[in-house]
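Q: what would the 3D arrangement of this be:
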Amino acid sequence: MSEQRLIELEIKIAYQEDLLQELNKIIAQQQHQILLLEKTCQLLHERMNSFRLENNDEGNEQPPHY
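A: Predicted coordinates:
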């Protein structure tokens, strides 16, 4: 293998390593965002259920004029 070919391969590997590190950073950020969104969805779901339960309790009571 010629020295020029070896240098070209080393340059390509260096670029690929940089790209791989950048992609890993992006994936880690996206995973963090996904976890935050899942937590937000869970909290919203719990709040909706609590509002639903509160409204059901109030709906079963008779109005004050009865």
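Q: going by C-alpha atoms from here, please, whenever you check contacts or count neighbours.
A: Fine.
Q: so the residue most central in space within the chain is in which element?
A: What sits nearest the mean C-alpha location of the chain, by Cα atoms, centre = their mean, is Ile34, with 0.7 Å. Ile34 belongs to helix 3-60 when assigned by DSSP states H and E.
Q: compare with the first, here's sequence two:
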Amino acid sequence: METGRLLEEKGLIQDAYVFLIESILYEYEIQPGTYTFRTTQTSMEILQMLSEGPKAEETGEEEAS
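A: I've put the predicted structure just below:
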């Protein structure tokens, strides 16, 4: 719920409770990390990003080839 509240405060989602319900219904597990979002993203796109974990460019790490 804390994540949803923060995203709502930042204007990235409209309703923290709906975000929480979506995360439960679709069984998304939020991974810790630092993320960069766009205001054009849907709540489902944000949930997908949060469940996949931060990308290398968001963490400052380089990906191995």
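Q: and the TM-score between them?
A: The TM-score (TM-score structural alignment, normalised by the length of structure 2) is 0.17; 28 aligned residues with a Cα RMSD of 4.6 Å.
Q: what's the helix holding Ile34 of structure 1 packed up against?
A: Using 3 or more Cα pairs under 8 Å, 6 or more residues apart in numbering; DSSP states H and E as the contact test, no helix or strand touches helix 3-60 of structure 1.
Q: what is the neighbour count of the nearest residue to Met44 of structure 2 once chain neighbours are set aside?
A: The shortest distance from Met44 of structure 2 to any non-neighbouring residue, by Cα to Cα, 6 or more residues apart in numbering, is to Glu22 (7.7 Å). Neighbour count for Glu22 of structure 2, taken as other Cα atoms under 10 Å: 15.
Q: quick check: Ala16 of structure 2 touching Glu22?
A: No. Checked against Cα atoms under 8 Å, the pair Ala16 of structure 2 and Glu22 is beyond contact range at 9.9 Å.
Q: if we can go back for a sec, against Ala56 of structure 2, how distant is the residue nearest to Met44 of structure 2?
A: Using Cα to Cα, to the nearest Å, we find Glu22 of structure 2 at a distance of 26 Å from Ala56 of structure 2.
Q: okay, now Ala28 of structure 1: neighbour count?
A: For Ala28 of structure 1, the count of nearby residues is 12 (other Cα under 10 Å).
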